[in-house]
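A.B. asks: Below: sequence and its predicted model.
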Amino acid sequence: MTEDKGLSDKLKGAKDKVVGEAKDSYGKLTGDKAKQGEGKAQKAKGTVNEKVGEAKDKLSDE
């Protein structure tokens, strides 16, 4: 298996941030507070995944 370090976590994080932003914007546009909250949560999850990926990169560089 190829070692991707933190790349897969960073990619998942970036995807979650984009999808979360879309849900947040849709929720704002339609007044759907639940969808807006779901989008904000998904953006936060994406940020966490990106940080995990960065940490994995740093640990593998040592």
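C.D. replies: Everything's here; your move.
A.B. asks: rest of the way, CA atoms for contacts and neighbours
C.D. replies: Will do.
A.B. asks: neighbours around residue 30, how many?
C.D. replies: By other Cα atoms under 10 Å, 10 other residues sit near residue 30.
A.B. asks: ok, now residue 61?
C.D. replies: Neighbours of residue 61 (other Cα under 10 Å): 8.
A.B. asks: and if you look at residue 34?
C.D. replies: 13.
A.B. asks: Please apply the same query to the one 10 residues further on.
C.D. replies: Here the number of neighbours of residue 44 (other Cα under 10 Å) works out to 16.
A.B. asks: try residue 62
C.D. replies: 5.
A.B. asks: for residue 25, same thing?
C.D. replies: Neighbour number of residue 25 under other Cα under 10 Å is 17.
A.B. asks: ok, structure two:
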Amino acid sequence: MEVSQLTQMKELQEENRKLKAMYADLALDHRILKEIVAEVHTTWETHAKWLHRAV
């Protein structure tokens, strides 16, 4: 392998590492948001049932 190819390969490896880290962060954000939405939805359903019973 030539020096330029090695340099390019190292640059691509670094970019790949950064993209993997970015994906991991986004996947975690997505999971957290899904949990929040599920909790809010459950809370909303509980309040709606309570209000329906009160009427």
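C.D. replies: Arrived safely, thanks for sending. None of the values given here were measured: they were computed from a predicted structure.
A.B. asks: can you tell me what part of the second structure stretch 42-53 of the first structure aligns to?
C.D. replies: Using TM-score structural alignment, stretch 42-53 of the first structure lines up with residues 23-34 of the second structure.
A.B. asks: mean shift of the top helix by length along the first structure relative to the second structure?
C.D. replies: Assignment by DSSP state H gives helix 33-61 as the longest helix of the first structure. Once fitted to the second structure, helix 33-61 of the first structure is off its aligned match by 0.3 Å on average (mean Cα distance after the TM-score superposition for the first structure).
A.B. asks: That helix packs against which elements?
C.D. replies: helix 7-30 (3 or more Cα pairs under 8 Å, 6 or more residues apart in numbering; DSSP states H and E).
A.B. asks: The helix it packs on: which residues count as buried?
C.D. replies: For helix 7-30 of the first structure, burial by neighbour count (16 or more other Cα atoms under 10 Å) applies to 7, 9-10, 12-17, 19-27.
A.B. asks: same thing with stretch 54-62 of the first structure?
C.D. replies: 54, 56.
A.B. asks: Distance from that stretch to the middle of the chain?
C.D. replies: 19 Å (Cα atoms, centre = their mean, to the nearest Å).
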